[in-house]
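A.B. asks: fold the following.
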Amino acid sequence: MKFKNISEEMEFSQKRYNLRKDIENLFIEKNYTNYETNIIEEVKENLPADIQFEDEQTVKIIGGNGKISVLSRDITTNLLNNILPNWERENNLKLFYYGKTFKNTNSKILENRQMGAECIGVDTIDSDKEIIQLITSIMSKYKDNYIIEIGTSEYLKGILNEFYLDNTEYKTIINLINKKNIEDLKIYMKKFENSPSKEALLSIINMRG
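C.D. replies: Presented below is the predicted three-dimensional model:
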C-alpha cells in the first residue's frame, strides 16, 4: 500500500494495530490461547523436488547449507500439523493466531496477514456459536452493515494438499475419513510413512469443532 506522507502511514498502522488488539482481547476474554507458528517450513525430504515445488505460488528459500525451505502458505495447516500429532483426545483446545503468509506471483512475492481461531476437541455447535458471536462483536464495532459468510473449514483440504495425491488416492482418503474408519485409514496411509502430515491426518477423525 502506498501512502501520500508519513502521517497517513502512521495513522493506518495505528488503526491496524488497534483492530488487531481488539480482536485478540475478545479471544482472550473467551479463554482462547494465542498460538504462534513458524514462518519457515521445512520441505518433505521423502518427496522428489519436482513434485514438492510444482506449486508455482510457493515461495522457496535456500539456506547457507543449501537446504531448501518454504515460507508459510497457510497458518491453519501449519498449526494443525504442529498440534495434532501430540494432541490427546481429552484435551479441549481453543486457539487463536495471527501471522504472515506468502505467495509467489509473476511480478512479486505477496505478503498477507492471516488471523483466525481453531477449536479442537470442543463441541462443534458450541464452538460455531461462539465464533459467530465473536465475529458479530468485532464487525458491529467497526461497521453497521456487514455480511458473515459461513462455510466449511479448509484445514482438511490444506493437510491433504501436503501429500500431493492423485485423484484416486484423494477420493479413497476422503471416503475413509467420512466413514470415520480409522483402522483402514491407518493401513492406507502406510504408503506415506515419511510424511510429517501423516499424524495430523490420522488425528482428524477424532476431532470435533
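A.B. asks: alpha carbons only for contacts and neighbour counts from here, please
C.D. replies: Will do.
A.B. asks: how about the helices in the chain?
C.D. replies: Defined through DSSP state H, the helices belonging to the chain, from first to last, are 6-29, 49-52, 75-83, 124-142, 155-161, 167-178, 182-188, 198-203.
A.B. asks: from the contact counts, what lies against the last one?
C.D. replies: Spelled out, that is helix 198-203. helix 75-83, helix 155-161, helix 182-188 (3 or more CA pairs under 8 Å, 6 or more residues apart in numbering; DSSP states H and E).
A.B. asks: if we can go back for a sec, out of the helices of the chain, flag the one nearest Ile68.
C.D. replies: Go through these one by one with CA to CA and the one that ends up closest to Ile68 is helix 49-52, at 9.7 Å.
A.B. asks: picking that back up, right, so the helices and strands packed on helix 198-203: which one is the most enclosed?
C.D. replies: Mean neighbour counts were taken over the helices and strands packed on helix 198-203 using mean count of other CA atoms under 10 Å, and the top value, a mean of 21, falls to helix 75-83.
A.B. asks: who are the packing partners of that one?
C.D. replies: Secondary-structure packing of helix 75-83 (3+ CA pairs under 8 Å, 6+ apart): strand 93-104, helix 155-161, helix 198-203.
A.B. asks: hmm, back to that, okay if I get the helices of the chain as TSV plus distance to Glu36?
C.D. replies: As requested, the helices of the chain are arranged in TSV below (distance: least, CA to CA, whole Å):
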stretch	distance to Glu36
helix 6-29	13
helix 49-52	25
helix 75-83	8
helix 124-142	20
helix 155-161	17
helix 167-178	28
helix 182-188	29
helix 198-203	18
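A.B. asks: to compare against the first, here's the next sequence to fold:
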Amino acid sequence: MQFRTIAQELEKTKIKKDIKRGIENYFEKTGFSLIEPKTFQDYDDFINSAANPDLAKTVKVLGGDSKIYVLRPDITTNILSQIFTKWDGKKPLKVYYNSKIYRNELRGNVAEDYQMGIESLGDNQINGDREVFEIALNLMSKLDKDYILELGSSNYLDSFFKERKLADADELAIKTLISRKNRDELKGKLKSLKLENTMLTNILDMQGSMEKVITMAKTYETNKEMKKAIRSLESLNEYFFDKGVTDNIKVDLSMVPDLDYYDGIIFKGYCSNKPTKILSGGRYDKSTEKYGLTVSAIGFMIDMNIVTEIRMEGKN
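C.D. replies: Here you go, the predicted structure:
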C-alpha cells in the first residue's frame, strides 16, 4: 500500500498495532505463548531444514565471520530449529509469533511481509486440527466480510505420486500444471506418461463442498495413505457441521501447498473482493523428524498487511 502523506502511513501503523494487540491477547487466552524467531539463519542450516528452498528469493547476508546467513525467509522452520534444541516433546507445546519474513523480488527490491501465526506441537491430531481451525475461523469471522476457508490434502496427491514412482521432473511438471489449473496441458502431459486413466485426469474437478469432494475422492483411493487423508477430511467435516460453518468451507484436492514441508491437511483463507490469501497453513508432522523428534505439528500464518488493508477499507 502506497501512502501520499505521512499521516496516512501513521494511521495504518496505528491500526496494525491495534489489530496485533487483539490477536496477541486472543492467542494467549487460548494457551499459546510468544516466541521470537531469529532474524538471521545460518545458510547451511537453512538449506538442511528446507525441503526445496527457493534460493533466488532468499536474501543472503555476509556476516562479520565471513559466513553466509539468510535473512529470515520463513518463520515456521526458523522457530522449529529453536524449539527442538530445548524441548523434549513430552508435553504439547503451543507458540505464536509476530514477525516479518524477507524475500528478493524480481525488480531487485527486498520485500518485507509482516506475519502473525501459531504452531501447535505434540498434541494429538484431532485435537490439534480442531483447535487450530477454531482459531482460524474465529480470526476470519472478525474481519466482518464474507470469507471462505479452502482445504486441501497434500497427502492425498503425494501418496498417489509415491505409488506411481515417477521421475522427479515429471512429478514436478504435473504438480505445476495442477497448481496453475492448466487443464489442456495437464491432459497432454498425463497422456504422454500413460496416466490419462488415473485420478489425475479428474483432479481439477475435485473441488467444492466437503461432502461432494470426499465422495468423489473415495472412488480413487488406491493406498493406505490416500484413505488416511480422506478420513482426516471426514473428521473435519463432522467438526465444521457441528460448528455450523459448512457454508464457509470449500475443499480443493488439486491444491498444491506453497511450502514443501506440509504433509497433511493444508488450508487458505480468503475474503470477498480480495484475491490474495489472508491466512494459510497446514500439517507438517513428518518435517519434525529433521529436528530429532517426530511429533504432531500444525500451524498457520496471517498476512497482517492484508488484514490491515481490509480494516482500513472498512473505516472509509
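A.B. asks: where does the TM-score land?
C.D. replies: TM-score for the superposed chains, counting by TM-score structural alignment, normalised by the length of structure 1: 0.68, backed by 164 aligned residues with a CA RMSD of 3.0 Å.
A.B. asks: ok, back up a step: mind giving me CSV with the helices and strands packed on helix 75-83 of structure 1 and columns for distance to Ile135 of structure 1?
C.D. replies: Rendered in CSV, the data for these read as follows (distance: least, CA to CA, whole Å):
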stretch, distance to Ile135 of structure 1
strand 93-104, 13
helix 155-161, 19
helix 198-203, 27
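A.B. asks: quick check: nearest residue in space to the residue positioned nearest the centre of structure 1, chain neighbours excluded?
C.D. replies: Central residue check for structure 1 by CA atoms, centre = their mean: the C-alpha nearest the mean position is that of Thr76, 1.0 Å away. Once its chain neighbours are removed from consideration, Thr76 of structure 1 has its nearest residue in Tyr155; the separation is 6.2 Å (CA to CA, 6 or more residues apart in numbering).
A.B. asks: how about that neighbour, what does it touch?
C.D. replies: Contacts were defined as CA atoms under 8 Å, 6 or more residues apart in numbering; by that measure Tyr155 of structure 1 touches 76-77, 80.
A.B. asks: go again with 10 Å.
C.D. replies: 74-81, 118, 161, 201, 204 (CA atoms under 10 Å, 6 or more residues apart in numbering).
A.B. asks: ok, Ile138 of structure 1 next?
C.D. replies: Residues in contact with Ile138 of structure 1, defined by CA under 10 Å, 6+ apart, are 19, 22-23, 26, 132.
A.B. asks: can you redo those residues as CSV with neighbour count and distance to Leu47 of structure 1?
C.D. replies: Shown next, in CSV, are these (neighbours: other CA atoms under 10 Å; distance: CA to CA, whole Å):
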residue, neighbour count, distance to Leu47 of structure 1
Leu19, 14, 41
Asp22, 13, 42
Ile23, 18, 39
Leu26, 15, 41
Ile132, 14, 40
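A.B. asks: tell me how many other residues crowd Met115 of structure 1.
C.D. replies: Neighbour count for Met115 of structure 1, taken as other CA atoms under 10 Å: 14.
A.B. asks: ok, back up a step: in JSON lines: the helices and strands packed on helix 198-203 of structure 1, plus distance to Lys108 of structure 1.
C.D. replies: JSON lines is the format used below for those (distance: least, CA to CA, whole Å):
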{"stretch": "helix 75-83", "distance to Lys108 of structure 1": "21"}
{"stretch": "helix 155-161", "distance to Lys108 of structure 1": "24"}
{"stretch": "helix 182-188", "distance to Lys108 of structure 1": "40"}
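A.B. asks: helices or strands next to the helix or strand hosting Ile278 of structure 2 in the packing?
C.D. replies: Element membership for Ile278 of structure 2, per DSSP states H and E: strand 274-283. With contacts defined as 3 or more CA pairs under 10 Å, 6 or more residues apart in numbering; DSSP states H and E, the secondary structure elements packing on strand 274-283 of structure 2 are strand 110-121, helix 125-141, strand 147-153, helix 154-164, strand 265-271, strand 297-303, helix 304-315.
A.B. asks: pretty sure the residue nearest to the centre of structure 1 is touching Leu84, no?
C.D. replies: No. In this structure, Thr76 of structure 1 sits apart from Leu84 without contact. The criterion is CA atoms under 10 Å, and the distance is 11.7 Å.
A.B. asks: let me see the contact set for Lys67 of structure 1.
C.D. replies: When contacts are counted by CA under 10 Å, 6+ apart, Lys67 of structure 1 touches 42-43, 61.
A.B. asks: write the PyMOL selection for whichever of those are buried.
C.D. replies: The following PyMOL command selects only the buried members of those, with burial defined by 16 or more other CA atoms under 10 Å:
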select buried, resi 43
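A.B. asks: of the contacts of Lys67 of structure 1, which are reproduced in structure 2?
C.D. replies: Of the contacts of Lys67 of structure 1, the subset whose aligned partners also make contact in structure 2 (criterion: both residues aligned by TM-score structural alignment, their matches' CA atoms under 10 Å) comprises 42-43, 61.
A.B. asks: nearest to Leu110 of structure 1 among the residues you listed?
C.D. replies: When the kept ones among the contacts of Lys67 of structure 1 are ranked by distance to Leu110 of structure 1 (CA to CA), Ile61 comes first, at 14.8 Å.
A.B. asks: show me what the closest one aligns to in structure 2.
C.D. replies: Taking TM-score structural alignment as the alignment basis, one finds that Ile61 of structure 1 is matched in structure 2 by Val61.
A.B. asks: just give me the neighbour total for the closest residue to its match other than its chain neighbours.
C.D. replies: Distances taken as CA to CA, 6+ apart place Tyr69 nearest to Val61 of structure 2, at 5.1 Å, with adjacent residues excluded. Tyr69 of structure 2 has 20 neighbouring residues, counting by other CA under 10 Å.
A.B. asks: who's in contact with Tyr69 of structure 2?
C.D. replies: With contact taken as CA under 10 Å, 6+ apart, Tyr69 of structure 2 is in contact with 39-46, 58-63.
A.B. asks: doesn't Asn237 of structure 2 fall inside a helix?
C.D. replies: Yes. Counting by DSSP: H, G, I helix; E, B strand; the rest coil, Asn237 of structure 2 falls inside a helix.
A.B. asks: if we can go back for a sec, now the contacts of Tyr69 of structure 2: which count as buried?
C.D. replies: When neighbours are counted using 16+ other CA under 10 Å, these contain these buried positions: 39-43, 46, 58-61.
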